[in-house]
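Undergrad: prediction below, plus the sequence it came from.
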Amino acid sequence: MGGVLFVNPSSGKGGPSVEELASAAQALGVRVHVLEEDDDLVELARQADEEVLGMAGGDGSLGAVAQVAIDRDLPFVCVPWGTRNHFAIDIGLDADDPLSTLAAFGDGVERRVDVGRVGEQLFLNNVSLGVYARLVHRRERKRQRRETFARLRALLISLKDRRRTERFVVDGEPLRASVVLVANNEYRLDLFSIGERDRVDEGVLAIYAAHGLRRLRWTERKTTSVRIETRRDPTHAAIDGEPALLDSPLELRVEPGALRLLVSPEEGVDVEATASVEAE
């Protein structure tokens, strides 16, 4: 019965207009629903009659519809329409050309990719705790006054002393860190920041801790599940860059291959990932 594309009109930054995106999708036989202020995105996705669910928005909006796609065992189309588009970039989509990703509705190839969970809440990218999470909450309050927020990279470079570290207990081991980040698969690291992921289908959580002195140091380990205790309960967190309050302890896990991602044949998962899926 075709596909439906939900569009968050407040997410798009530059590039095609909402009207251009809607027109291109409708030309492929896709029903388009541009979200209005009072719309319940999750409920709309649950009630959609179509056999493919798509979302044009930032990572937070993508995660909401991806959750429904998993619950309903339906394919999911990701259209990069946010400011940073971390998930879209990491799965190999061209974030500068969102119209090209619409081809997945027509001749899309299905790839299984992983998702993470904190409790029962899904995340596509990561969950962060510590200084960054607190500033995400501050950003959300300031957004109501139309103020801006510095990016994670600038924040991390500014963490220079131990007074900004917090205490955590990770799988029973005490830890002091400025930022703790639990990622759906492994990121590339440099001295100051977390970069991109080469794969989103290796079935692991990657746990990063940033220690701030004169320079940042990152420590890393990989696992499939982790328990994190925080001193504050509930604690400030950021889930895919969006603010959340989570009860301590946090139980996080990876769900390998949970999301049925549709991509156009020219985009998406690399040759190695394709081979691993087709071999199953």
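TA: Nice, I can see it. Values in this document were obtained by computation on a predicted structure and should not be read as measured data.
Undergrad: switch to C-alpha atoms for all contacts and neighbour counts from now on
TA: OK.
Undergrad: wait, residue 233 touches residue 247, no?
TA: Yes - using Cα atoms under 8 Å, residue 233 makes contact with residue 247 at a distance of 5.6 Å.
Undergrad: if we ignore the residues flanking it in sequence, what's nearest residue 206?
TA: In space, and not counting its chain neighbours, residue 206 is closest to residue 222: 4.5 Å by Cα to Cα, 6 or more residues apart in numbering.
Undergrad: comparison target below:
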Amino acid sequence: MSEYPSAEQVVTGDTARRWWAWAALACAGGAAAVTVLSAGVLGTVGLVVVGAGGVVVTVAALYWFLTRRGAARWISLGVAVLAPIAVLAMFVRAGLLLEVLLAYALALASLVCARAALRGGRSATAMPEFPAAPPQHPFLIMNPHSGGGKVAEFDLVRRAEELGAEVALLDGPGTVDVTALARRAVADGADLLGVAGGDGTQALVAAVAAEHRLPFLVISAGTRNHFAMDLGLDRADPTRSLDALRDGVELRVDLATVNGRTFVNNASFGVYAEIVRSPAYRDDKTGTVLGLLPDLLTGHAGPRLVARIGETVVVGPQAVLVSNNPYGTSDLAGLSHRDRLDRGVLGAVALSVTNTLEAVGLLRRTRVQGLTQGTATEVVVEADAPEIPVGVDGESLLLRTPVRCAVEPGALRVRVPRTRPGVRTSAPAFDWVRLWQIASRPRAGSRPDSGD
């Protein structure tokens, strides 16, 4: 059963967004007024120059920290820490600390209100729900080591068996062929497949479920649970995922493939894939990232890539992220939310950073050379090497080039609890023009903004 807002709810939500937009504009105007009245026109210019200069120096120093080694790295870190302190000291010396803090508070309030106004309307989150009868022979695969031992911590085996499920634990000895295990379960009469584990394991079982058109259950017992998050599941309490076995509905979501292998979240190339490939990554993620970033960001390591995103060709990107449905436009690393999983397209981000100016531009989310974002039904990544590392749902694989990513619209029937926290929309890119359009929209007879 689909749960769309009524006409009255849409009008009410649209009115609320209009008030948020006016509040954002009012706070922004207040911040500007406080600055001008306290410092005067010339003083305001000075404040803007000092504040903006501090931001640029801080961001540039952080970029140098990531891209240099030895003493230069730690000097850069020191500059990044001291620059904001120096700016604050200059404001204090000028006797404008309270005024500046008030202006910053109003500016922050403006941003908060703007995010509320710009956050999408009903189309952003309304994946249709379909009625689903309880399964008769559910088969669940659980990894007792995933998520730091959540299977045991939440007593998932016992709870699932009480609901009539058969449970198979991935506790060895040796490596268990998850795909073969799922196929045997289907042959034995399973009418639902589910996984309590990481996104990589979920993708393997989801492929079998999609192949046999069986419903698939996600139990949020992994470490990051990105797929569960985008399905609206409770990541803090995986036992609530089991409610789908007795009172569930179905979502029809897309699956993506990379060289024929299914993934539910994303496939990454270049910088991130090289980092994940490092043997030290699992034991020391921070140290591995800091150790590899200088060579990777300055182009001294890894094969040269060419990304073909539909009709768009990107030559020499340092990082490419291909996702099963797009992430928010403000998310360059696939760490945020996908508002929907049923759009029938891949999201793609290709990124090149060659100097400090471009790094600053990317962090400020301005249009700079080297950043390409788009959607396509197929993304092809070529390289000057016969094989390249690819991070597939957080696992490192070596795949033959060219690497082809494709999407299978509506391929997976996902069983979810009828009651769940819900999917939060990702933060929209900040847009003053659209904010003004929302604020000035007529009160009646207008078409509700879709949020796209």
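TA: Alright, I've got the coordinates. These numbers come from a predicted model, not from an experiment.
Undergrad: residue 233 and residue 247 of the first structure - which one has more neighbours?
TA: residue 247 (16 against 12; other Cα atoms under 10 Å).
Undergrad: who touches the more buried one in this structure?
TA: 233-235 (Cα atoms under 8 Å, 6 or more residues apart in numbering).
Undergrad: and it? What does it align with in the second structure?
TA: Alignment note (TM-score structural alignment): residue 247 of the first structure maps to residue 400 of the second structure.
Undergrad: gap between that match and residue 258 of the second structure?
TA: 11 Å (Cα to Cα, to the nearest Å).
Undergrad: quick check: residue 232 of the second structure vs residue 339 of the second structure, distance?
TA: Taking Cα to Cα, one finds residue 232 of the second structure at 10 Å from residue 339 of the second structure.
Undergrad: no no, residue 50 of the second structure
TA: For residue 50 of the second structure, the distance to residue 339 of the second structure equals 38 Å [Cα to Cα].
Undergrad: and those two? Which one has more around it.
TA: For residue 50 of the second structure and residue 339, the more surrounded residue by other Cα under 10 Å is residue 339, and the numbers stand at 25 against 17.
Undergrad: assign the more buried one to helix, strand or coil.
TA: Under DSSP: H, G, I helix; E, B strand; the rest coil, residue 339 of the second structure falls in the coil class.
Undergrad: name the nearest residue to the alignment partner in the first structure of it, ignoring sequence neighbours.
TA: Alignment note (TM-score structural alignment): residue 339 of the second structure maps to residue 198 of the first structure. Sequence neighbours aside, residue 90 is the residue nearest to residue 198 of the first structure in space, at 6.6 Å (criterion: Cα to Cα, 6+ apart).
Undergrad: who's in contact with that neighbour?
TA: 196-200.
Undergrad: top of those residues by number of neighbours, please.
TA: Going by other Cα under 10 Å, residue 200 tops those with 24 neighbours.
Undergrad: who's in contact with that one?
TA: Contact partners of residue 200 of the first structure, counting by Cα under 8 Å, 6+ apart, are 90-91, 113-114, 184-186.
Undergrad: let's see it at 7 Å
TA: 91, 113-114, 185 (Cα atoms under 7 Å, 6 or more residues apart in numbering).
Undergrad: now the second structure: which of those match?
TA: For the contacts of residue 200 of the first structure, the contacts that persist in the second structure are 113-114, 185, with contact defined as both residues aligned by TM-score structural alignment, their matches' Cα atoms under 7 Å.
Undergrad: most neighbours of all those residues, which one?
TA: Going by other Cα under 10 Å, residue 185 tops these with 27 neighbours.
Undergrad: which of the contacts of residue 247 of the first structure fall within strands?
TA: Judged by DSSP state E, the subset of the contacts of residue 247 of the first structure located in strands is residue 235.
Undergrad: quick check, nearest of the contacts of residue 247 of the first structure to residue 9 of the first structure?
TA: For the contacts of residue 247 of the first structure, the minimum distance to residue 9 of the first structure (Cα to Cα) is 30.6 Å, reached by residue 235.
Undergrad: what is the burial count for the closest one?
TA: Neighbours of residue 235 of the first structure (other Cα under 10 Å): 19.
Undergrad: can you find the partner of it in the second structure?
TA: Checking TM-score structural alignment: residue 235 of the first structure goes with residue 388.
Undergrad: now swap in residue 55 of the first structure and tell me
TA: Per TM-score structural alignment, residue 55 of the first structure is aligned with residue 195.
Undergrad: then residue 118 of the first structure?
TA: Checking TM-score structural alignment: residue 118 of the first structure goes with residue 258.
Undergrad: what kind of secondary structure is the nearest residue to that match once chain neighbours are set aside in?
TA: Once flanking residues are discounted, residue 258 of the second structure sits nearest to residue 405: 4.4 Å by Cα to Cα, 6+ apart. Here residue 405 of the second structure is recorded as strand under three-state DSSP.
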